[in-house]
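> After the sequence you'll find the predicted model.
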Amino acid sequence: CGRRHWGHNGAAGVLLARRDEVTGRVTHVVMQHRALWSAEGGTWGIPGGAISDGESAIEGALRESFEEANITSEDIEVVGAYREDHGNWCYTTVFAFEKLGHSVDPCAHDDESMEIKWVPIDDVPKLKLLTAMRTDWPSFRARLDALAAQR
């Protein structure tokens, strides 16, 4: 793919969605405004990072989302995952919903983010997205909508 990758075990992140309590439709997702010094700095993506030795992709994504965005596994429900294979490296996007009755208050926990916040789902394509997120967003949006319809 021509891009530099971090993490010898691959990397993973959480695409966390909030649903309307009445309709169940996805209304918002948590997005991370990446620090200027980082790869593709100044773009928006999801909290995530390198998978540690002995971790599954989901475990790594949950750990990274807590470290970077204060998202706790007790407040979310993992509903699926997508693995993007780059040959000797892969990135796993973990799809999750904020549990009904819970309130996730994401915030930047380290210097890797300028900002982390809930973004209305219809506004995501208007952001300056990380290259991979820009490419994958239409299918991710469709996947979130389909997963929400099943619940």
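Ah, there it is.
> Going by C-alpha atoms from here, please, whenever you check contacts or count neighbours.
Fine.
> name the element the closest residue in space to residue 71 that isn't next to it in sequence belongs to?
Spatial nearest neighbour of residue 71, excluding adjacent residues (CA to CA, 6 or more residues apart in numbering): residue 65 at 5.6 Å. If you go by DSSP states H and E, residue 65 is part of helix 57-69.
> before we move on, what about residue 108?
Short version, using DSSP H and E: residue 108 is in no helix or strand.
> Could I get the contacting residues of the residue lying closest to it once chain neighbours are set aside?
For residue 108, ignoring the flanking residues on the chain, the nearest one in space by CA to CA, 6+ apart is residue 69 at 5.0 Å. Shown in contact with residue 69 (CA atoms under 8 Å, 6 or more residues apart in numbering): 47, 106-109, 116.
> could I get those as TSV with neighbour count?
Listed next are the contacts of residue 69 as TSV, based on neighbours: other CA atoms under 10 Å:
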residue	neighbour count
47	32
106	21
107	20
108	20
109	16
116	23
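> Below is an additional structure, to be compared with the one above:
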Amino acid sequence: MSRAQVIVHRGCEVLMVKHRQGGAEWWCLPGGAILDGESPAEAALRELAEECHVVGRVVRPTSVVTYGPDDRHYTFLVDIGDQEPRLGRDPEYEGDRQVLVDVRWMRLDQLSERDRAFLWTAGLLGVGPFGEMVLGWGDAVSCPADPADQGR
């Protein structure tokens, strides 16, 4: 199933939505499934409105990642002006099954390595200040060790 999502930023903060499902929690960009008859950009803006209660304007696409024959993730840089996001809902999950639990502006140092990795594939390096920020990080290795490599 293909997904459309948005990158919305203010300075060095990115708008993120927290999901909780099956005992796991993660932060991701606002987004979700592309419905029949929708373009990826239309889906991205609809998902932003559902999850964050804001209306956006697509500035440009930032990436398309193919995970399988019928599984593409489309990402768009979106402007929301000075609107203030607030937690919405995922209409696929009603009542106590709701998976959205928080929405907030976040700096990269507030996100896990895993959640940041998905931001890079979404095209964050080409957005606003983030490319410059990465150039200043230096050469230190920060990737968590693979447990399978511990015995080698």
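Done, it's in. In this text the structure is predicted, and so the values were computed from the model without any measurement.
> Superposed, how do the two chains score by TM?
Superposed pair, TM-score by TM-score structural alignment, normalised by the length of structure 1: 0.68. Supporting alignment: 122 aligned residues with a CA RMSD of 2.7 Å.
> The equivalent of the residue nearest to residue 71 of structure 1 over in structure 2: neighbouring residues, count only.
Applying TM-score structural alignment, one finds that residue 65 of structure 1 aligns to residue 48 in structure 2. By other CA atoms under 10 Å, the residues close to residue 48 of structure 2 number 28.
> from what I can see residue 48 of structure 2 touches residue 33, true?
No: with contact defined as CA atoms under 8 Å, residue 48 of structure 2 does not count as touching residue 33 (11.7 Å).
> Please tell me how far the helix or strand containing residue 133 of structure 1 is from the chain's geometric centre.
Using DSSP H and E, residue 133 of structure 1 falls within helix 131-149. Between the centre of helix 131-149 of structure 1 and the centre of its chain there are 11 Å (CA atoms, centre = their mean, to the nearest Å).
> Could you list the buried residues of that helix?
Neighbour-count burial for helix 131-149 of structure 1, with 16 or more other CA atoms under 10 Å as criterion, is recorded at 133, 137, 140-141, 143-145, 147-148.
> export those to JSON lines and tack on distance to residue 98 of structure 1?
Converted to JSON lines, the buried residues of helix 131-149 of structure 1 look like this (distance: CA to CA, whole Å):
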{"residue": "133", "distance to residue 98 of structure 1": "20"}
{"residue": "137", "distance to residue 98 of structure 1": "19"}
{"residue": "140", "distance to residue 98 of structure 1": "16"}
{"residue": "141", "distance to residue 98 of structure 1": "16"}
{"residue": "143", "distance to residue 98 of structure 1": "16"}
{"residue": "144", "distance to residue 98 of structure 1": "12"}
{"residue": "145", "distance to residue 98 of structure 1": "14"}
{"residue": "147", "distance to residue 98 of structure 1": "13"}
{"residue": "148", "distance to residue 98 of structure 1": "11"}
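> quick one: which two of those are the most distant?
133 and 148 (20.1 Å; CA to CA).
> ok so residue 125 of structure 1 is a strand residue?
No: in this structure, residue 125 of structure 1 is helix, not part of a strand, as judged by DSSP: H, G, I helix; E, B strand; the rest coil.
> one step back: packing partners for the helix holding residue 133 of structure 1?
strand 26-34 (3 or more CA pairs under 8 Å, 6 or more residues apart in numbering; DSSP states H and E).
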